[in-house]
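Engineer: Everything below, folded, please.
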Amino acid sequence: MADASGLELVEQALGHRFSDRTLLEQGLTHASAEAGYSYERLEFLGDRVLGLVVAGLLLARFPDEDEGEIGRRFSALVQADTLSEIGGQLGLADHVRAASGVVNDSILADVVEALIAAIFEDAGMDVAAEFVRRHWELRIDAVTAPPQDPKTALQEWSQARARGLPSYHDIGREGPDHAPRFTVEVHVDGAEPVQATGASKRAAERDAAAIMLSMLDPESHG
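Structural biologist: This is a model prediction of the structure:
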């Protein structure tokens, strides 16, 4: 069982006092802790709650944008990088229970989703939605134009220059099951391959695409 004072600190950070603290404990517990429970089911639910609230906020905030533009905004706002950043700002890493004691960005992102679900289960949709609004509205307003995913941007750059589609290749996987690191290599015709490592294959591919695009960008303006 987690330390009561630690749980109280998390409640203060979240701005919600739980009626059922077992939900909070579950939301902070990784499967590797072998506690008999983990945040995985809550994470599944939290992903859906977050998605619903963010989608509603975006549709209300940008009534003139089409589905594709809203979709790009949505993807950037619910990606693991955004979630882990929020988890870091809330100071959650010090309170997550994991076997290694090391909480990477992927775990931190999962915990944020799990805690959104924990709030939802404890107090209902209105309270969970208010939590999401507090931590996402400024991010929504900060981006004036719909962002573009690096993989999409690289694909468009490559196709516009008749270089075909970029290809991504798995290079390796390291680390324990609860904190893996994936290395991916991206290939574009006429360019040297680029590798990147991330907490998920998707993150590694995105970072590799961003690096490749930054290398090719001077050529695109040439």
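
Engineer: going forward, measure contacts and count neighbours with C-alpha atoms only.
Structural biologist: Noted.

Engineer: in the host helix or strand of residue 127, what's buried?
Structural biologist: Following DSSP states H and E, one finds residue 127 within helix 125-142. For helix 125-142, the neighbour count (16 or more other C-alpha atoms under 10 Å) marks 125, 127-129, 131-133, 136, 140 as buried.

Engineer: and for comparison, fold this next one:
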Amino acid sequence: MKNLSELEKNINYTFKDRKFLHLAMTHSSSSKKSKNNERLEFLGDRVLALVIAKLIYDLYEDDDEGDLAHRLSFLVSKDSLYSVAKLISLDDFVISNEKKLNISILADACEALIASVYLDGGIKSSEALIRYLWSQLLRGVKEPPKHIKSRLQEWALRNQLKEPSYELIRTNGPPHSPIFTVSIHVDGFSKITAQGKSIKNAEQNVAKKFMDSLNEGS
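Structural biologist: As a prediction, the model looks like this:
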């Protein structure tokens, strides 16, 4: 693992108390006894959503509520978090016993990083961080990205199929950070399941998983 001062350079922020950064980079697999970044993930998720919501509210004055919601969903998604994590080489700094740092681990670490800056420097520092790290993603979205569930519904209609249905299978994890497992049913296809930090997030993930399976089979 590289020195955390290198990560500070990557994110253009110097911590007053580096304990927040160290905790943000500590995955739950590193030790069962020591603290990990799960609580920071929870906080970072909310800070990111608030800051991005305000940024797109100011940037896209002609967007209605639905357009803004689609932009927000895209910009705070695991895919966007993962792309930011790779941009700053976050995989070089995460403390983990996992053999491979997958998308979920790096996306969660990115949320924890945002929370660590918020706790260390306040909302203005975390807003500056998000502006800096999300600048390419914000510039790259000229039109509101279409919600993955909407795209799937349009695909089903084009293929004369019933509207896809979603079902909550189970809920796991601690009360402060539950994980929801949802299945999707599309006529003529096997059921697929996926997880998320909310039911809405899980439905989006399972819809994406289904669409990805279509692309792989084409």
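
Engineer: TM-score for the pair, please.
Structural biologist: In this superposition the chains share a TM-score of 0.79, using TM-score structural alignment, normalised by the length of structure 2; 201 aligned residues with a C-alpha RMSD of 3.1 Å.

Engineer: I'd like the next helix or strand past the helix holding residue 127 of structure 1.
Structural biologist: Next along the chain after helix 125-142 of structure 1, taking DSSP H and E as the criterion, comes helix 150-160.

Engineer: That following helix vs structure 2, average distance?
Structural biologist: Mean deviation of helix 150-160 of structure 1 relative to structure 2 after superposition (mean C-alpha distance after the TM-score superposition for structure 1): 2.7 Å.

Engineer: buried stuff in that helix?
Structural biologist: Buried, per 16+ other C-alpha under 10 Å, within helix 150-160 of structure 1: 150-151, 154-158.

Engineer: That one: how far from the chain's middle?
Structural biologist: Between the centre of helix 150-160 of structure 1 and the centre of its chain there are 22 Å (C-alpha atoms, centre = their mean, to the nearest Å).

Engineer: Stretch 128-144 of structure 1 too?
Structural biologist: Centroid separation for stretch 128-144 of structure 1 versus its chain: 14 Å, with C-alpha atoms, centre = their mean.

Engineer: repeat for stretch 154-168 of structure 1
Structural biologist: Using C-alpha atoms, centre = their mean, the distance from the centre of stretch 154-168 of structure 1 to the centre of the chain it belongs to is 26 Å.

Engineer: Then stretch 50-69 of structure 1?
Structural biologist: 18 Å.

Engineer: same thing with stretch 74-88 of structure 1?
Structural biologist: Offset of stretch 74-88 of structure 1 from its chain centre (C-alpha atoms, centre = their mean): 4 Å.

Engineer: go on, stretch 90-100 of structure 1?
Structural biologist: 16 Å.

Engineer: Residue range in structure 2 corresponding to it, please.
Structural biologist: Taken onto structure 2 by TM-score structural alignment, stretch 90-100 of structure 1 occupies residues 88-98 there.

Engineer: quick one, strands of structure 1?
Structural biologist: Shown for structure 1, the strands assigned by DSSP state E span residues 167-174, 181-187, 194-198.

Engineer: can you pull the contacts of the residue nearest the centre of structure 2?
Structural biologist: Nearest to the mean C-alpha position of structure 2, by C-alpha atoms, centre = their mean, lies residue 78 at 3.0 Å. Listed by C-alpha atoms under 8 Å, 6 or more residues apart in numbering, the contact set of residue 78 of structure 2 reads 103-104, 107.

Engineer: and it, what pairs with it in structure 1?
Structural biologist: Looks like residue 78 of structure 2 aligns to residue 80 there (TM-score structural alignment).

Engineer: swap in residue 67 of structure 2?
Structural biologist: In structure 1, residue 67 of structure 2 lands on residue 69 (TM-score structural alignment).

Engineer: In this model residue 148 seems to touch its match, though I could be wrong.
Structural biologist: No. Look at residue 69 of structure 1 against residue 148 with C-alpha atoms under 8 Å: they stay out of range, at 9.0 Å.

Engineer: coming back round to it: do you know how far the residue nearest to the centre of structure 2 is from residue 143 of structure 2?
Structural biologist: Residue 78 of structure 2 sits 20 Å away from residue 143 of structure 2, taking C-alpha to C-alpha, to the nearest Å as the criterion.

Engineer: Only the buried residues of the match of stretch 90-100 of structure 1, if you could.
Structural biologist: Neighbour-count burial for stretch 88-98 of structure 2 flags 88-96 (criterion: 16+ other C-alpha under 10 Å).

Engineer: Check the mean deviation of the top helix by length along structure 1 from structure 2.
Structural biologist: In structure 1, with assignment by DSSP state H, the single longest helix is helix 40-61. The superposed helix 40-61 of structure 1 is, by mean C-alpha distance after the TM-score superposition for structure 1, a mean 0.8 Å from where its aligned residues fall in structure 2.

Engineer: follow-up on the earlier one: give me the contacts around the match of stretch 90-100 of structure 1.
Structural biologist: 1-4, 7, 10-11, 25-30, 85, 101, 106, 109-110.
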